[in-house]
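*Asks:* following is a predicted model, sequence given first.
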Amino acid sequence: MPARRLLRVAAAVTRWWRLALLALVLAALLVLLVARVAWERWQAPLRLPESGLLLTVYPGDSLRSVAERLQAEGVLPHPELLLLWARYHRLDARIRRGEYALEPGLTAESLLALLVSGRVVQYQVTLPEGIVVAQAIAILQRENALESVLSGPDDARLLQLVAPYEAVEGLFLPETYRYERGDSDLDILRRAHRALLEALEQEWAIRDADLPYASPYEALIMASIIERETGVPEERGEIAGVFVRRLQRGMRLQTDPTIIYGLGDAFDGNLRRSHLQDADNLFNTYRHDGLPPTPIALPGRAALQAALQPAAGETLFFVARGDGSHEFNTTLEGHERAVRKYQLQRREDYRSSPESP
């Protein structure tokens, strides 16, 4: 090959390599530029309001549907980066349902980590001691984040939940319960029932000897009465002692809250003498021996403890002073003096002043 031709070929090859090298450098620079832009977008805070945003991932939602929803709301400008990253790391199918709090400063990367973690917003609701099941359901159904599925205390699902017990009253532990959006009133009561059974089993296992209860359920009934009678927490044990000693001596409990419970919606706030004389009311402990058929409220743990470890003593009577506390007496004469002193007429809270045997 002539030398001149070889020089031309060499020059062409050199130009080609130079162009190829230049193209390679430009491509690398372009890749770096794209990578830098993508990384900056990936690490950039989402466009969230200062107050943050609640995001709900519903059952059946995919990461794509969530990302597209956030894009439509102007929160996630570049959902494709989130989807690519999740697919590469095999996280796209691992997001969990629930309600998430998106706080200012959250990035796409931290959003994905949040959705995979399942760290959903937690709510809480308190069931106070001494309420009845109907009131507990009403409290739960006022919670906006809870689904209301129960029709009332007679709902078949509640009766099935507490089986083999035939009545639902008293079978739920009043406490503060945490929950997530999407949980239901039935879910909370299911947990409260389980908590009650556990607490009752634990307290029954360490009960005092010679108590007048044939079963843990009877202790639960007594605990509910103690709960309704107690105005000052420190008196629970002494109130329990009075009722336990009355049962042991064959005396009737003679406690107003049981009558009121038996009256149900018929009670208008005024406990009449006719109510005390009504033997048709099976919860009338002035006319019926022993405990009423079922609990009359939701007793707390302290009431369970009082029923199963009552305070020792000789008192058999108590009367409300009018400030939530009671005066206790060992004799009927002392009790009647206290009644004349404190209860010329029955107080609105209707805590009892047991009569003579």
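*Replies:* Cool, the structure landed. Numbers count the residues shown, from 1 in each chain.
*Asks:* going forward, measure contacts and count neighbours with C-alpha atoms only.
*Replies:* Will do.
*Asks:* ok, and what's touching stretch 215-227?
*Replies:* If you take CA atoms under 8 Å, 6 or more residues apart in numbering as the criterion, stretch 215-227 is touched by 129-130, 170, 200-201, 204, 213, 236, 239-240, 257-258, 291-292, 294-300, 303-304, 306-308.
*Asks:* for PyMOL, what selects the buried ones among these?
*Replies:* With 16 or more other CA atoms under 10 Å as the criterion, this PyMOL line picks the buried residues out of the contacts of stretch 215-227:
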select buried, resi 129+130+170+200+204+213+236+239+240+257+258+291+292+294+295+296+297+298+299+300+303+304+306+307+308
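*Asks:* longest helix in the chain, please.
*Replies:* helix 3-43 (DSSP state H).
*Asks:* residue contacts, the residue nearest the centre of the chain?
*Replies:* The centre of the chain sits closest to residue 177, judged by CA atoms, centre = their mean, with a distance of 2.2 Å. For residue 177, the contact set (CA under 8 Å, 6+ apart) comprises 124-126, 188.
*Asks:* helix, strand, or coil at residue 178?
*Replies:* Put simply, residue 178 is strand when judged by DSSP: H, G, I helix; E, B strand; the rest coil.
*Asks:* adding another structure so you can compare the two:
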Amino acid sequence: MVALFLTFALLLLYALWLLGPTGKEALVRIPRGATGAEAARVLEEAGLLRSGHLFSVYLRFSGRAKRIVPGVYRLRGEGAFRLARALTGGEKPLSVTLTFPEGERAVDYARRLSGAGLDGEGFLRLVEGPGALKPPYVEGKTLEGYLFPATYTFDLLATPEEVVRAMLRRFEAELTPPVQRLLLERGLSVHAWVTLASIVEKEAGSAEEMPFIAGVFLNRLERGMPLQADPTVAYALGKRLPELSRPAGDFQVDSPYNTYRYPGLPPGPIANPGRAALLAVLNPVRRDERGRPYLYFFHARGRLYLNTDFEAHLRELRQRYSSP
């Protein structure tokens, strides 16, 4: 009897040692839908547990296995019971929340990701060569334009693929049945829609201007006129708008993105447009109160000026820029 008691005591002590503190600290990721055994394996491989199997048994019999919260945790090996509590609501998973503004390029988004400690370089490589990740509606080689600008929350170990997939899912949420019907009515492919919206996004000073600018560009496309959009030249040269120089010959650059030299839409989006720009292309203001099509616009002193003929456009340009 004494021997049996001693054996039981030794086994109990051994089990407690296996479930006890290891003194290590690690950043671990518990996948969504992970079972107790899978979570235990993650902790054991990180050195936070001595026996993942024993821990998974404890999770199952304590009822905690079904309450595991997925995410990234910074944990210390303070024993199985504290670890179980941490994974089932005792600690909040670590995450980072980032806002990606409308009108920025993929390279700008990559910098934001890198600044938050995520893999910005890997993100940019995936955007530029998406492979099997590329949706069927993307006609170009890259995902530029389809990375929907919004606020996202990622865990600290989010991979480039997870980030890109989140942005594509958010873009696809904009492809509602009413939007798809409008695309059919307007004779626009998703690619043309996003490409034009990206130019509108970069040209507009506000959301209120977007339907008018979209109307100008749609009227020009309909007539075979070049868009003559400065942001497309900036994109072709990898410059910002204020850096463009006519004396330097920037507007003569031989690029399919140069809408001064080549009529029609450029090969693909030049930025990632937001909802306002996307909707403006589908709901443009194309004519003035007399039914004449808008064909020209410019900005002066923070205001948008529209015209239906070139001579009137030139007169107003001279007037607005010569007046004090």
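*Replies:* Right, received. Where do you want to start? Worth saying up front: this structure is predicted, and the values here are computed from it rather than measured.
*Asks:* narrow the contacts of stretch 215-227 of structure 1 to those in strands?
*Replies:* If you go by DSSP state E, these have nothing in strands.
*Asks:* next, count neighbours for residue 168 of structure 1.
*Replies:* 22 (other CA atoms under 10 Å).
*Asks:* closest to residue 329 of structure 1 out of the contacts of residue 177 of structure 1?
*Replies:* residue 126 (35.5 Å; CA to CA).
*Asks:* and the closest one, what's its match in structure 2?
*Replies:* Alignment note: residue 126 of structure 1 maps to residue 99 in structure 2; criterion TM-score structural alignment.
*Asks:* isn't its match right up against residue 149?
*Replies:* Yes - proximity of residue 99 of structure 2 to residue 149 meets the contact threshold set by CA atoms under 8 Å, at 7.5 Å.
*Asks:* got the contact list for the nearest residue to residue 263 of structure 1 once chain neighbours are set aside?
*Replies:* Spatial nearest neighbour of residue 263 of structure 1, chain neighbours left out: residue 281 (7.3 Å); criterion: CA to CA, 6 or more residues apart in numbering. Applying CA under 8 Å, 6+ apart to residue 281 of structure 1 gives the contacts 259, 262-263.
*Asks:* just those now: which is nearest residue 244 of structure 1?
*Replies:* residue 259 (18.7 Å).
*Asks:* neighbours around the equivalent of residue 207 of structure 2 over in structure 1, how many?
*Replies:* The alignment partner of residue 207 of structure 2 in structure 1, by TM-score structural alignment, is residue 233. Counted with other CA under 10 Å, the neighbours of residue 233 of structure 1 add up to 12.
*Asks:* quick revisit: what range in structure 2 does the longest helix of structure 1 sit on?
*Replies:* Helix 3-43 of structure 1 maps onto no residues of structure 2, going by TM-score structural alignment.
*Asks:* distance between that helix and the chain's centre?
*Replies:* 65 Å (CA atoms, centre = their mean, to the nearest Å).
*Asks:* please name every helix or strand in contact with that helix.
*Replies:* Judged by 3 or more CA pairs under 8 Å, 6 or more residues apart in numbering; DSSP states H and E, the packing partners of helix 3-43 of structure 1 are helix 79-88, helix 108-117.
*Asks:* the same query, at a cut-off of 7 Å, please.
*Replies:* Secondary-structure packing of helix 3-43 of structure 1 (3 or more CA pairs under 7 Å, 6 or more residues apart in numbering; DSSP states H and E): helix 108-117.
*Asks:* which residue lines up with residue 217 of structure 1 in structure 2?
*Replies:* In structure 2, residue 217 of structure 1 lands on residue 191 (TM-score structural alignment).
*Asks:* residue 204 of structure 2 contacts residue 210, doesn't it?
*Replies:* Yes - Residue 204 of structure 2 is within contact range of residue 210, at 5.7 Å (criterion: CA atoms under 7 Å).
*Asks:* how close does residue 60 of structure 2 sit to residue 70 of structure 2?
*Replies:* Counting by CA to CA, to the nearest Å, the separation of residue 60 of structure 2 from residue 70 of structure 2 is 17 Å.
*Asks:* do residue 259 of structure 2 as well
*Replies:* 48 Å.
*Asks:* hang on, residue 124 of structure 1 in a strand?
*Replies:* Yes - assessed by three-state DSSP, residue 124 of structure 1 belongs to a strand.
*Asks:* not counting its neighbours along the chain, what's nearest it?
*Replies:* residue 178 (4.1 Å).
*Asks:* aligned partner of the one you found in structure 2?
*Replies:* Per TM-score structural alignment, residue 178 of structure 1 is aligned with residue 153.
*Asks:* just give me the neighbour total for that match.
*Replies:* 13.
*Asks:* hang on, it packs against residue 100?
*Replies:* No - contact criterion CA under 7 Å: residue 153 of structure 2 and residue 100 do not qualify, at 11.1 Å.
*Asks:* gap between stretch 136-146 of structure 1 and the chain center?
*Replies:* 10 Å.
*Asks:* ok, residue 311 of structure 1 touching residue 236?
*Replies:* No - counting by CA under 7 Å, residue 311 of structure 1 does not reach residue 236; the two are 8.5 Å apart.
*Asks:* returning to that earlier point: the residue nearest to residue 124 of structure 1: what's it in contact with?
*Replies:* 122-125 (CA atoms under 7 Å, 6 or more residues apart in numbering).
*Asks:* more neighbours, residue 60 and residue 70 of structure 2?
*Replies:* residue 70 (19 against 15).
*Asks:* please enumerate the helices of the stretch 51-200 of structure 2.
*Replies:* 52-62, 80-85, 106-115, 120-128, 160-172, 177-186, 190-203 (DSSP state H, counting those that start in this stretch).
*Asks:* please work out which of those helices is packed deepest.
*Replies:* helix 190-203 (a mean of 24; mean count of other CA atoms under 10 Å).
*Asks:* now do the same for residue 89 of structure 1: its match in structure 2.
*Replies:* Under the alignment (TM-score structural alignment), residue 89 of structure 1 maps onto residue 62 of structure 2.
*Asks:* so its match versus residue 109 of structure 2, what's the distance?
*Replies:* From residue 62 of structure 2 over to residue 109 of structure 2 (counting by CA to CA), the distance is 44 Å.
*Asks:* swap in residue 155 of structure 2?
*Replies:* On the measure of CA to CA, residue 155 of structure 2 and residue 109 of structure 2 end up 17 Å apart.
*Asks:* ditto for residue 72 of structure 2
*Replies:* Taken as CA to CA, the span from residue 72 of structure 2 to residue 109 of structure 2 is 22 Å.
*Asks:* that older thread, top of the contacts of residue 281 of structure 1 by neighbour count?
*Replies:* residue 259 (25 neighbours).
*Asks:* ok, that one - contacts?
*Replies:* 283-285.
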